[in-house]
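Colleague: Build me a model:
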Amino acid sequence: MKKSYLFLVLLAALSFSCSNDDKPADEPVVIVPEEGEQPGEEQPAECLYYNGDAILTTQAEVDAFGANHYCGVMGNFYIGSQNGVSNITSLEPLKDIVTATGTGFTFTIKNNPNLVSLEGLHNIANVSKVLIENNASLLNLQGLRALTNFDEYGTLRINNNASLQNLTGLEAITKMRELLVTNNPALISCIGLKNCTEFGQLTISSSPQLATLNGITAATIGDLSLKDLGVASLSVLNGLTEADYISIEFLPNLTTLQGLEGLISVSGVSVRNNAGLTSLYGLQNLTGNVNSLVIEGNNAIVSVEHLLSVTSITNTLNGTNYLGGLTLRNNASLISLNGLQNIEQFSGNLYVTQNNALKNLCALQSILINKTSNSYVSVYDNLNPVTPTDIIAGNCSID
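Modeller: So this is what the prediction gives:
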């Protein structure tokens, strides 16, 4: 049975109620922890956990919940309005809480337009999933500075916080399954991520004022997605040695992919709609097989020569369709495909289309000769109007 927490505020008298199949209403769970069992700056001798979902929608409810001195919440923990906006301005009354966790439970701070700081949460060390969303006045995450431990389901999502300037407060985190930082238009710094060495997934998007990735030092990132940022360089990613999928999209100030040289093997790369990108320098150390390679909508790129070490593009079937393959589409300045000639194994979808300056397609010969019989090929609307048959025959370049 889902447990719930509801506040009733009458004048100065505050009362709590919660439903629990196993205990009377209003009775907290009392746990006497062993030494060192629960992290936090201030730990009572008897640790009182709130057992159930705690939903605090007003400042009065925050104050009342804090007056009980709970050290943890064993359920979903929601601070803010679920349907509108809250009047919450301070989380200081929650300073006794050191954990808000449990398999699959989410700690949510949402729709608090007047909340400037997360102080009061500064003793919380253990969480499962965290969502920080639609807090228009929030400046930083300093109130999360004790946060160190996520369980195996651990995710942190930071979305739509109009005034958030940096990620300061996350320095104690060293490993994270998933971090999504999206649509925070005032974000200018990632410094708070400097001690995190591994991400299962890292997404930073829709933050056009973010001009640098300083602070990202992870050596391992499963999926990395950077989209709609003001970033001009990826050089701070030069410590990255392991990644599964890389997506670089809508970074208009980016001119090269320098910083990705440490990557030797990836499953997929997508480089799309980067208006200032002139080359793929940074990918020159990719060797062996890539499952999916997409170069699309980069109007300044003239060459793909930095892909010379890629020798295979293969992927598995999903029903009757391949997932992945090679796409070179709508790159207005791309002249030659030199750099692809060493690809001797190919299975998947091949799209080379709408490249208005593309004269030389000879590097596709090996792909077209060695591709699997069920690979799909589409070559059209390039400056050189050759067909796959022409390319195989050597009629593949124009002056």
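
Colleague: CA only for contacts and neighbour counts going forward, please
Modeller: Noted.

Colleague: just checking, E61 is part of a helix?
Modeller: Yes - using DSSP: H, G, I helix; E, B strand; the rest coil, the secondary structure at E61 is a helix.

Colleague: and the gap between it and L131?
Modeller: Distance from E61 to L131, counting by CA to CA, to the nearest Å: 20 Å.

Colleague: Neighbour count for these two, which is higher?
Modeller: Between E61 and L131, counted using other CA atoms under 10 Å, the more crowded position is E61 (21 against 17).

Colleague: want to put them side by side, so please do this one too:
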Amino acid sequence: MNDEKRIQDALRRIRTAKKTGATLLDLGDLSLVELPKELGELTQLKVLALGNRRPSFEEDLLQWSQENERGTPRLLNISVINQLTELESLDLSWCKKITDLTPLQDLHSLQSLDLSGREGVIDLTPLQELHSLRSLVLSDCKEVTELRGLQGLQSLQSLDLNHCRGVIDLTPLQKLQTLQSLDLNSCRAVTDITGLKGLQSLRSLSLGGFGGVADITGLEVLSNLQSLDLSMRTELADLTILEELDSLQSLTLHLCTKVTDLSPLQNLDSLRYLDLDCCFGVTDLSGLQGLRSLQSLNLHMCKRVTELTGLRNLPSLQSLDLSGCEGVTDLSPLQELHALQSLKLTMCSGVSDLRGLQRVHTLQSLEVVGCWRVTNLSGLQELHSLQTLDLSCCSRLTDLTGIQGLRSLQSLDLTCTALTDLTGLRGLCALQSLKLNGYPGTNDLTPLQELLTLQSLEIIGFSEVTDLTPLQGLHTLRVLDIGGCTSVSDLRPLATLSSLQSLNFSWCAGVTDLAPLNELHSLRELDLSGCAGVSDLSPLEVVDSLESLTMRSFGHIHDLSPLLKLSRLKRVNMTCNQGSALFSPLKPILSQLDELFLWDSEFADLPKEVCGRQIDGNVIDRVREYYGIESL
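Modeller: A predicted model of the protein is given here:
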């Protein structure tokens, strides 16, 4: 879209807003260089989006969502905004060229302002009269150095200075007595935080990021602080100052590699969330024993932890992440965690025996990913509350004995294990999601026929499976992936799966006939990439529910015209095609498509440069332009 069309689109939206009296206007997706003067006539506007964020109302609450695909804002001047005196929320995120903020100084109703991503030195003084402002975002304004322009913002509750690397002096913030949330992540030039002492309303403070603050003196007086982020403070070793923060509910110490002593935390009676991710110096967990309110504990990659006895007296703990704790071998101390619902043991290479979990009856989610010493599942049979179990990459797991009685289990991942027999899956009467991949010697899917509640099934790479008949009774199945089952040739057993919405049989070279898909009236997504035996797409003509079709490397298909009957088709992926098919038969449906991917494809009637140069590049606009079809 050229600049003239962008302006015309903006004027159309402005006229509509003026006619309807709309209080919200979004022009941020147009990448405008200048704002039409007519914008100043919308004096009723309360919300204006000119940056990278999209506004929407959900249950009468204004929500902003980041959308990088909106393009880079190119605005050079915002002077017309000074007429919009009723504005309450303004987004100028990543409008990099806007450094003059004087047009904002009379917007006395403004409550929320996003100025993130500014380039060059910015004078914040024009903001000092915005006495209604509650939220201000200045993240990634790397040239901001002086904060005195904020001293007059007596209603400010939230201030984001993330990545403001030029900021040194925090004393101008002392007068912001209503400030509740302050983000100073990656403010590398800030070394002294004593300027925050007067912020007695502060509830949330982020000081994460390499460099900068090494001394956290001054935090001890912030008695109302509930959330504190000190992540990546690699010079921080002593946590004694935190002893006074008895209102603290959330503490993040990610990558505080010099921390060894956790005992200063033991009297933080309100603490509910503690993140010690990658605290490589921690060996002793006994300092956590007094945290009776703690609900979530992250010990990911605390490689020097070997004993879990320090966790015994955590009666409220619901979530525990021990991923990467290579030194842990004994799980039995966890049996005293009577509230535990979620446990992650990913890459705990020292764990071989799961029997230490047998009394954790409250457990609902368990991840044992990559625990290569685990060979059997004895110890899990009593976990009757377990709903999710991930055993992927347990490369020595050969036996499923122990899970047959898990009648609450809804999701099971067994990819990259050493299973040869699927009979252990029988009895999982509540299972909704199952992931398997090709196990040598496995050719019988019969044990799956009893899993009548399955909604999602992945059985990828079972090269010896030929018969899909055991699946024909799985009437609740919505997602089926049999990609790489190279010996499968007959899809007729799938014709009874009336609830199926997504089907992938890519690289099933034995499949030749798509006729069984005629009965799948709920099918929305289909992937038949690399099915070298398929040459005729005409059976798809009656699958009018299809919205997404992926057929990479489809060299044996020459006639694409059957796709014209698919009135709901929105996405087509035909990348990596080296055949001689004609693309032009698809011209009539180009106007209905949202996404088209043709990377590394050759068509007899379409230049290769039109097909794009990126594997994930959507070329629908380029192809429409080639055929003279105007983009929507």
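
Colleague: What would you report as the TM-score here?
Modeller: The TM-score (TM-score structural alignment, normalised by the length of structure 1) is 0.65; 331 aligned residues with a CA RMSD of 4.4 Å.

Colleague: which residues sit in contact with the residue nearest to V304 of structure 1 when sequence neighbours are not counted?
Modeller: The shortest distance from V304 of structure 1 to any non-neighbouring residue, by CA to CA, 6 or more residues apart in numbering, is to G339 (5.5 Å). G339 of structure 1 is in contact with 303-308, 363, counting by CA atoms under 8 Å, 6 or more residues apart in numbering.

Colleague: ok, now how distant is G339 of structure 1 from L361 of structure 1?
Modeller: Using CA to CA, which is the criterion applied here, G339 of structure 1 is 11 Å from L361 of structure 1.

Colleague: go on, E152 of structure 1?
Modeller: According to CA to CA, E152 of structure 1 stands 47 Å off from L361 of structure 1.

Colleague: Quick check: closest non-adjacent residue to A60 of structure 1.
Modeller: V9 (7.2 Å).

Colleague: so that neighbour makes contact with F16?
Modeller: No - if you go by CA atoms under 8 Å, V9 of structure 1 and F16 don't touch, sitting 9.2 Å apart.

Colleague: In structure 2, mark out all the helices, start to finish.
Modeller: Along structure 2, the segments classed as helices by DSSP state H run 3-20, 620-626.

Colleague: Mind checking those helices for the one nearest to V305 of structure 2?
Modeller: Between V305 of structure 2 and these, the shortest gap by CA to CA is with helix 620-626, which sits at 53.2 Å.

Colleague: For the counterpart of T388 of structure 2 in structure 1, give me its contacts.
Modeller: Following TM-score structural alignment, the counterpart assigned to T388 of structure 2 within structure 1 is Y245. With contacts defined as CA under 8 Å, 6+ apart, Y245 of structure 1 is in contact with 222-224, 266-269.

Colleague: Number of residues surrounding Q201 of structure 1?
Modeller: Taking other CA under 10 Å as the criterion, the count of residues near Q201 of structure 1 is 20.

Colleague: next one: L260 of structure 1
Modeller: 24.

Colleague: Confirm for me that it is in contact with L283.
Modeller: Yes - proximity of L260 of structure 1 to L283 meets the contact threshold set by CA under 8 Å, at 6.3 Å.

Colleague: Residue in structure 1 paired with C325 of structure 2?
Modeller: With TM-score structural alignment as the matching criterion, the partner of C325 of structure 2 in structure 1 is N184.

Colleague: thought its match was touching R157?
Modeller: No - taking contact to mean CA under 8 Å, the distance of 11.3 Å between N184 of structure 1 and R157 leaves them out of contact.

Colleague: More neighbours: those two, which one.
Modeller: Comparing N184 of structure 1 with R157 by neighbour count (other CA under 10 Å), the higher total belongs to N184, at 26 against 17.

Colleague: residue in structure 1 matching L24 of structure 2?
Modeller: For L24 of structure 2, no equivalent position in structure 1 is identified, counting by TM-score structural alignment.

Colleague: what's the nearest residue to L24 of structure 2 if we skip its chain neighbours?
Modeller: For L24 of structure 2, ignoring the flanking residues on the chain, the nearest one in space by CA to CA, 6+ apart is V47 at 4.6 Å.

Colleague: mind checking how far that neighbour is from S433 of structure 2?
Modeller: 43 Å.

Colleague: Next: L422 of structure 2.
Modeller: In this view, L422 of structure 2 and S433 of structure 2 are 15 Å apart by CA to CA.

Colleague: residue contacts, the most centrally placed residue in structure 1?
Modeller: Nearest to the geometric centre of structure 1 sits T203, at 2.1 Å (CA atoms, centre = their mean). Contacts were defined as CA under 8 Å, 6+ apart; by that measure T203 of structure 1 touches 179-182, 223-226.
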